[in-house]
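Novice: below is the structure, and that's it, no one-letter string:
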């Protein structure tokens, strides 16, 4: 199933950039995991590697229509999909009053 999704993602990347030429294309599937690399002449690229346990590390990048270089690195494992990028929104810090309330609740558990 994952191979089908990977092929679809690669096809979508190439189709979205129909004027771009493929500079590098690597698809290795081994008994202990896989490695895939796609690099296009317009600066779009995708790299991923995974192991037999379903853990995947990867990165994809492109240049937006505004000229901004977008890069997203990710890890997918037992903790789910974990993207990281300077362009992703960040949650605000937890207010001090909430932190104090959580500490009080932890120190005074329910009797049930």
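Specialist: Great, that's in hand. These numbers were taken from a predicted model, which means no experiment stands behind them.

Novice: only C-alpha atoms from now on, for both contacts and neighbour counts.
Specialist: Noted.

Novice: and the residue nearest the centre of the chain, what does it touch?
Specialist: The centroid of the chain falls nearest to residue 74 when counting by Cα atoms, centre = their mean (3.0 Å). Listed by Cα atoms under 8 Å, 6 or more residues apart in numbering, the contact set of residue 74 reads 57-59, 81-84.

Novice: next step: those residues restricted to strands.
Specialist: Where those overlap with strands, as defined by DSSP state E, the overlap consists of 57-59, 81-84.

Novice: what is the end-to-end distance of stretch 59-77?
Specialist: Using Cα to Cα, to the nearest Å, the end-to-end distance of stretch 59-77 comes to 15 Å.

Novice: with stretch 101-112 instead?
Specialist: By Cα to Cα, the extent of stretch 101-112 from end to end equals 19 Å.

Novice: ok so the residue nearest to the centre of the chain is a strand residue?
Specialist: Yes: using DSSP: H, G, I helix; E, B strand; the rest coil, the secondary structure at residue 74 is a strand.

Novice: and it, how far is that from residue 17?
Specialist: When distances are taken as Cα to Cα, residue 74 and residue 17 turn out to be 22 Å apart.

Novice: what's the answer for residue 99, then?
Specialist: Taken as Cα to Cα, the spacing of residue 99 relative to residue 17 amounts to 47 Å.

Novice: ok, these two, which is more surrounded?
Specialist: residue 17 (15 against 11; other Cα atoms under 10 Å).

Novice: presented hereafter is structure B, for comparison with structure A:
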């Protein structure tokens, strides 16, 4: 589970890094990092082009397993001057991103919604 979360965070960093022009180095204006012995951590940075990213993690007991709960955000401006922001939580329920750039599923058509309601109201008889 923790490795999946790290992969997601790494992919986000790669995507943000790929959007940057490779010509001029971009200065880091501020950064901080704090790693605790229990495995919790916090880090953030802001670069000269306005890119910001931050992430925190705390450990949570779920049953008899300890899982990391990550929370973070990233914001940047693309080459066309459009600002983007993504925030996310990654915990025992998986990776849950939020942002206006993320796709949204279409509404369920009324006929299918009605069929689903009927199915829920009329469960199949138990098998004998």
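Specialist: Looks like it arrived, so ask away. These numbers come from a predicted model, not from an experiment.

Novice: tell me how they score on TM after superposing.
Specialist: TM-score for the superposed pair, counting by TM-score structural alignment, normalised by the length of the first structure: 0.82. Supporting figures: 111 aligned residues with a Cα RMSD of 2.7 Å.

Novice: residue 44 of the second structure reaches residue 29, doesn't it?
Specialist: No: counting by Cα atoms under 8 Å, residue 29 is not a contact partner of residue 44 of the second structure; they are 11.0 Å apart.

Novice: would you list the ones in strands among the contacts of residue 74 of the first structure in JSON lines and tack on distance to residue 67 of the first structure?
Specialist: Converted to JSON lines, these look like this (distance: Cα to Cα, whole Å):
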{"residue": "57", "distance to residue 67 of the first structure": "26"}
{"residue": "58", "distance to residue 67 of the first structure": "23"}
{"residue": "59", "distance to residue 67 of the first structure": "19"}
{"residue": "81", "distance to residue 67 of the first structure": "27"}
{"residue": "82", "distance to residue 67 of the first structure": "25"}
{"residue": "83", "distance to residue 67 of the first structure": "22"}
{"residue": "84", "distance to residue 67 of the first structure": "20"}
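
Novice: related to what we said a few turns ago, so for residue 44 and residue 29 of the second structure, which sits in the more crowded spot?
Specialist: Remark: of residue 44 of the second structure and residue 29, residue 44 carries more neighbours, 17 against 12, as counted by other Cα under 10 Å.

Novice: so where is the helix or strand encompassing the more buried one in the first structure?
Specialist: Using DSSP states H and E, the secondary-structure element containing residue 44 of the second structure is strand 41-47. Strand 41-47 of the second structure corresponds to residues 34-40 in the first structure, going by TM-score structural alignment.

Novice: remind me, longest helix of the first structure?
Specialist: Residue-count comparison of every helix in the first structure, with assignments taken from DSSP state H, identifies helix 2-16 as the longest.

Novice: can you name the residues in contact with the next helix or strand along the chain from that one?
Specialist: The first helix or strand that comes after helix 2-16 of the first structure along the chain, using DSSP H and E, is strand 22-30. Judged by Cα under 8 Å, 6+ apart, the contacts made with strand 22-30 of the first structure from elsewhere in the structure are 14, 34-41.

Novice: are any of the residues you listed buried, and which?
Specialist: Listed as buried from those are 14, 34-40; burial here means 16 or more other Cα atoms under 10 Å.

Novice: look up how far residue 77 of the first structure lies from the nearest residue to residue 43 of the first structure once chain neighbours are set aside.
Specialist: Distance criterion Cα to Cα, 6 or more residues apart in numbering; nearest residue to residue 43 of the first structure, sequence neighbours excluded, is residue 62 at 5.7 Å. Distance of residue 62 of the first structure to residue 77 of the first structure, computed by Cα to Cα: 24 Å.
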